[in-house]
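Student: one predicted model, sequence on top.
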Amino acid sequence: MIKIAPSILSANFARLGEDIELLNKSRADWIHIDVMDGMFVPNISFGIPVIKSIRKITSLPFDVHLMIEKPDRYIEDFVKSGADIITIHYEADKHLDRTINYIKSFGVKAAVALNPATPIESIRYLIPNLDMVLIMSVNPGFGGQKYIRYSSDKIRELKEMKDKFNENLLIEVDGGITMENVEEVVKNGADIIVAGSAVFKGGNIKKNIENLRGDL
């Protein structure tokens, strides 16, 4: 069964605690947390203090997506703030293998994210040691973008590598996923669906998550 990971980048920041409580009462599986530094991506979101504060009000796993340069500098801090899964970008770390092992040394799961133009082949040798790969189906940095069509090809290609090298690997997809295309994304091989606008629009969080799940 697929997992739904609502991205709180699309939540109402003026009532973030209330939105987290609504996620607690929904069928959300994880909470996806986009951390942006204004350098790796042209936007700044939130950091460790916010993660610590919401960790106190939910037991849902924290899927922390670091869209930051030189992420190894902050791994321990994010672990201490409550991260259960830490995702770093292939494009942002010069010593990816070392950082993956560093993340795993804290007993949390390690994942690598790939920007739309980055080929799956780039991480072929890392797949056996990864818990998850995040395929960005939009260009990172902003919510509300449209799904990039060739992302489906990348999902299928990654699924083939998963079947060959690491059957326990989770495939996560983030960007532009809607009620209209979620079934296609799952059929191509996605295990985890990250959704921001599709979950938080209209404030109907519980209903929107149910609609995303559908019969999947």
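Tutor: Perfect, I can see it now.

Student: for the rest of this, base every contact and every neighbour count on C-alpha atoms.
Tutor: OK.

Student: max-length helix in this protein?
Tutor: As assigned by DSSP state H, the longest helix anywhere in the chain is helix 151-165.

Student: try this one side by side with the last:
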Amino acid sequence: MRIAPSLYNAPLLNLPEVLRVLEKENVDILHVDVMDGQFVPALSFGEKIVDEIRRSTSLYLDVHLMVREPEQFLSRFGNADGITIHVESTDHPAYCLDEIRRMGKDAGIAVNPGTPVAAVEMLLPLVKRVLVMTVNPGRSKETFRPEMNEKSASCKDFGARKDWISRFRQMAAFRRIPLGCCRRTVLYQAVICLAPARCRINSGG
């Protein structure tokens, strides 16, 4: 199981210390939610913050683009190790994924709770991960939708039929890491689904 904490709720003024704590906790992936206020209602990190994160840590950096027309933003996040886009955010998801791969990055595709999982079936050969959103993106204080577990299983079924996924395990785990610098905690959900061949299927926000 790989742990992928989201930095969305991390205190930016103490970001270097937060990153040091996460490194000591041996997390596997840093999940950075980039929001534009259009595809989702919230605003969050831009490329300058992502560049600062990259300079501050060697941990694997996965940028989750919750933006409209992500093809216009890909080049701004060249310091990331992986870039995940939403299938609903562009008319040309295959083109976006090809561009991410041409940049030498791991490509990922995300699907919102209300979108049928079949929308990403034909894109699976282009990606290293599928992010099954278990909450509506860009909205805080939402609770986990257990019915999304079935969607994760459907992704597994698609992959198995196409021989894109050799194994599948479903997990759900939560941890809290205390951050002494600010009396806050980083709450994150572990990667729910792992498929160690070509494609990994995650569930989260």
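Tutor: Looks like it came in fine. These numbers were taken from a predicted model, which means no experiment stands behind them.

Student: need the TM-score from the superposition.
Tutor: The TM-score (TM-score structural alignment, normalised by the length of structure 2) is 0.82; 187 aligned residues with a CA RMSD of 2.6 Å.

Student: let's check: the centremost residue of structure 2 is which one?
Tutor: residue 64 (4.7 Å; CA atoms, centre = their mean).

Student: how about the closest residue to residue 132 of structure 2 other than its chain neighbours, secondary structure?
Tutor: Closest residue in space to residue 132 of structure 2, ignoring its immediate chain neighbours: residue 203 at 4.6 Å, by CA to CA, 6 or more residues apart in numbering. Three-state assignment for residue 203 of structure 2 (DSSP: H, G, I helix; E, B strand; the rest coil): strand.

Student: show me what residue 203 of structure 2 aligns to in structure 1.
Tutor: With TM-score structural alignment as the criterion, residue 203 of structure 2 has no equivalent in structure 1.

Student: related to what we said a few turns ago, residues contacting the host helix or strand of the residue nearest to the centre of structure 2, please?
Tutor: Using DSSP states H and E, residue 64 of structure 2 sits within strand 60-66. In this structure, residues lying in contact with strand 60-66 of structure 2 by CA atoms under 8 Å, 6 or more residues apart in numbering are 28-36, 39-40, 54, 77, 80-86, 89, 137-138.

Student: let's see 7 Å
Tutor: With CA atoms under 7 Å, 6 or more residues apart in numbering as the test, strand 60-66 of structure 2 has contacts from 28-36, 39-40, 80-86.

Student: which of those fall in strands?
Tutor: Secondary structure from DSSP state E places 29-35, 82-86 of those in strands.

Student: and which of those is nearest residue 151 of structure 2?
Tutor: Here the nearest of these to residue 151 of structure 2, counting by CA to CA, is residue 86; it sits at 15.5 Å.

Student: what's around residue 185 of structure 2, how many residues?
Tutor: The tally of other residues near residue 185 of structure 2 (other CA atoms under 10 Å) stands at 17.

Student: my bad, should have said residue 15 of structure 1
Tutor: Neighbours of residue 15 of structure 1 (other CA under 10 Å): 9.

Student: show me what counts as buried in the longest helix of structure 1.
Tutor: 151-152, 154-159, 161-162, 165 (16 or more other CA atoms under 10 Å).
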